[in-house]
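Q: Next come a sequence and a model predicted from it.
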Amino acid sequence: MVVMMVVVVVAVVMVAVVLVAVVMVVVVMVAVVMVVVVVVAMVVVVAVVVAMVVVVAVVVAMVVVVAVVVVAVVMVMAVAVVMVVVVAVVMVVAVVMVVAVVVVVAVVVVVVVAVVVVVVAVVVAVVVVVAVVVVAVMVLLVAAVDVDDVVS
């Protein structure tokens, strides 16, 4: 009877260890997928910013060419061209600032989600360990009761 109870306790502990390992593997897989998604999103954002910078550079180059022609023809137009270049530079700075904010927010979201995933994993592990201990104690208490004492 005691040997059977010990076998049951060992089996319950082994099942609990396997469950904790499965939970940890799932948590790690979810965290890896989330990090990959955020990295891909950040790469897309950087690619969009690079494309926008190239477009703005082309616009600035065209404005410079037009500025040379306009300055050669009318000196007054040079002021307007300088204003357009200033606006283009301000637009580039604004886009870079927005991208920086998006990247910071994405990093904060990844950190918060990773912390939540770790907390959930720890809570699940604690619950499983407590359940295993409770079951083991109950099994040991049942094993400690002598059948002859109960019958008599």
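A: Thanks, I have the structure now.
Q: Going by C-alpha atoms from here, please, whenever you check contacts or count neighbours.
A: Noted.
Q: tell me the contacts of Val103?
A: For Val103, the contacting residues are Met42, by CA atoms under 8 Å, 6 or more residues apart in numbering.
Q: so who does the most centrally placed residue in the chain touch?
A: Centroid-nearest residue in the chain, with CA atoms, centre = their mean: Val110, separated by 3.0 Å. By CA under 8 Å, 6+ apart, the contact list for Val110 reads 34-35, 38.
Q: let's bring in a second model and compare:
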Amino acid sequence: MGTVPTVTVLMMVMVVMVVMVVVLMVVVAMAVKVVMVVMVVIGRDVMVVMLVTVVMVVMVAMVMMVVMVMVVMVVMVVMVVMIVMVELVVMVVMVVMVVMVVMVVMVVMVVMVVMVVVVVVVVVVVVVVVVVG
């Protein structure tokens, strides 16, 4: 009985991970486009500073993604092991774990959105300052 929900949960986790990777790739692609446009508008020095900032943000996001994927993997393994070991206790523990994983995913999502917003704001501010100044 416990195996079907587990498979469903695992599939959901995998889907979430794939979606997040895709989102991250789209964000990176958009950042590159923005950088290209900005490069034409403003000078080299400001550009370098901005590039470094963007790269750092992307790196942090990547590291967080990797960490999250590792956490999810560990949780999955633990869940599978526990299902093999015991059946009843597992259901409770599984629910708790799933909730934890979902919360981690949510936090990472929020953090990534915040990062993207920060990068966009920085880019806009720099462009405005350079154009106005």
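A: Received it, and whenever you're ready, just let me know what you need. Since the structure is predicted, the reported quantities are computational estimates derived from the model, not experimental observations.
Q: Just the TM-score for the two chains, thanks.
A: TM-score for the superposed chains, counting by TM-score structural alignment, normalised by the length of the second structure: 0.61, backed by 88 aligned residues with a CA RMSD of 1.6 Å.
Q: Apply the buried test to the contacts of Val110 of the first structure and list what passes.
A: Listed as buried from these are 35, 38; burial here means 16 or more other CA atoms under 10 Å.
Q: Now secondary structure and distance to Val82 of the first structure too, for the contacts of Val110 of the first structure, in a markdown table please.
A: What follows is the contacts of Val110 of the first structure, written out as a markdown table (DSSP: H, G, I helix; E, B strand; the rest coil; distance: CA to CA, whole Å):
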| residue | secondary structure | distance to Val82 of the first structure |
| --- | --- | --- |
| Met34 | helix | 45 |
| Val35 | helix | 44 |
| Val38 | helix | 39 |
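Q: Identify, from the contacts of Val110 of the first structure, the entry nearest to Met138 of the first structure.
A: Checking the contacts of Val110 of the first structure against Met138 of the first structure by CA to CA gives Met34 as the nearest, at 40.5 Å.
Q: Which residue in the second structure aligns with the closest one?
A: Residue pairing (TM-score structural alignment): Met34 of the first structure is matched to Val46 of the second structure.
Q: so what's its match up against?
A: Neighbour list for Val46 of the second structure: Val126 [criterion: CA under 8 Å, 6+ apart].
Q: Report the separation between it and Val130 of the second structure.
A: 9 Å (CA to CA, to the nearest Å).
Q: got the contact list for Val13 of the second structure?
A: Val72.
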